[in-house]
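Colleague: quick one, what's the 3D model for this:
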Amino acid sequence: MQQDCNLVLYKNGNPIWASNTGGKSSNCYFTLQKDGNGVVYDQNYRAIWATGTNGVGLSYIILQCDGNVVLYTPDARPIWATGTNGRKEIINLEEDSRMEKPSTDFLISEVVLAGNV
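Modeller: Sure thing, here's the model as predicted:
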């Protein structure tokens, strides 16, 4: 998550996917909600971007080895993706599972789960 509230995936310092929310607010964060929707919230807890996948319940998001960030249903059905497959990247997550600044090294940092596991 950039300081301007744009959620961006980088490769070698170059953006390859973005939520296009830059400049809409400040102090934003990304969360995977218990209803399965991935949402960027601003400092006032207003949703400024979402994956549009609410209603699937327990879900998980993975940065795959091919560089694609994919949101899966509990039965492992993909329901949303960045479409960046073939572009191996990293997204670092803070301890509370909020996305933080990306790095250019290849590594899957964590799997983010939503709901009660």
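
Colleague: rest of the way, CA atoms for contacts and neighbours
Modeller: OK.

Colleague: OK, contacts around the nearest residue to residue 56 once chain neighbours are set aside?
Modeller: For residue 56, ignoring the flanking residues on the chain, the nearest one in space by Cα to Cα, 6 or more residues apart in numbering is residue 36 at 5.2 Å. Applying Cα atoms under 8 Å, 6 or more residues apart in numbering, we find residue 36 in contact with 53-60, 73, 114-115.

Colleague: and the gap between residue 36 and residue 44?
Modeller: Using Cα to Cα, to the nearest Å, we find residue 36 at a distance of 21 Å from residue 44.

Colleague: one more, please, to line up against the first structure:
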Amino acid sequence: MKKLIFSKSFRVFIACLLILAFAVPATASAGYLGDKLLIGQSMQRGDYLLSQDGRFKAIFQDDGNFVIYKNGSAVWSSNTNKNGITTFTFEQERGKPVIHGYGSKWQTVYQYGYRWGLNPANGKYEYYWGYGFDNVLVFDVTKQVDAWIANTEAWIPGHHGSTLPVNTPGDTLVMQSDGNLVLYNNTLTNEYYPNSGIPVWASNTNGR
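Modeller: Take a look at the predicted model:
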């Protein structure tokens, strides 16, 4: 049997590759975005924001849901775990993070499938495979709608009263170490926030 003999330079090259492979830290994964999402940026499925203390994670999941976890337990979600979800974008035009989805509506269609009813083959009421009318959810892939949006119009009046316009945009989304996911406008200040940005929306999960 012939032996395979590798040159010294080739063995050094392989050793360097192995060192690099094991030297990459776990936090360098493609899904980790730090603790902030800035205006104009987007999240892909599996991307997440992690609070600086590491206890809170806001992740855009594979099922389309945007969820905040505290030490692995869910404390808030966008309730968008459904078919037709497409993208998570921090829109520049509106200054808000938005989860988009395809437009959809229920339609009655005639199709082949597993159904309950009168089986024409034997005249019995039973489950059978056959044609019939079904109500199905049909997606319009040419139309994008807001499946979820950071609703500043509802949040600002409850937090700021009438001192801040309800359509004030944000520019930075932060997963904070107190458990709150907060949308800030860092170009504005007021008497309550003289040295920092003004919050225009939050998940209200601090202290949970």
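
Colleague: after alignment, which residue of structure 1 pairs with residue 126 of structure 2?
Modeller: Using TM-score structural alignment, residue 126 of structure 2 has no partner in structure 1.

Colleague: what is the burial count for residue 126 of structure 2?
Modeller: Per other Cα atoms under 10 Å, the neighbour tally for residue 126 of structure 2 reads 12.

Colleague: surely it touches residue 114?
Modeller: No: using Cα atoms under 8 Å, residue 126 of structure 2 is not in contact with residue 114; the gap is 10.3 Å.

Colleague: anything in contact with each of those two?
Modeller: Contacts common to residue 126 of structure 2 and residue 114, judged by Cα under 8 Å, 6+ apart, are absent.

Colleague: mind listing the helices for structure 2?
Modeller: Secondary structure of structure 2 (DSSP state H): helices at 8-23, 152-160.

Colleague: got the buried residues for the last one?
Modeller: Of the residues in helix 152-160 of structure 2, those buried under the neighbour-count criterion (16 or more other Cα atoms under 10 Å) are 152, 155-156.

Colleague: for the nearest residue to residue 54 of structure 1 once chain neighbours are set aside, give its distance to residue 75 of structure 1.
Modeller: In space, residue 54 of structure 1 comes closest to residue 37 once its chain neighbours are excluded; the distance is 4.3 Å by Cα to Cα, 6+ apart. Separation of residue 37 of structure 1 from residue 75 of structure 1 (Cα to Cα) stands at 16 Å.

Colleague: with residue 41 of structure 1 instead?
Modeller: Using Cα to Cα, residue 41 of structure 1 is found at 27 Å from residue 75 of structure 1.

Colleague: neighbour count winner among residue 37 and residue 75 of structure 1?
Modeller: With neighbours defined as other Cα under 10 Å, residue 37 of structure 1 and residue 75 compare such that residue 37 has more, 23 against 8.
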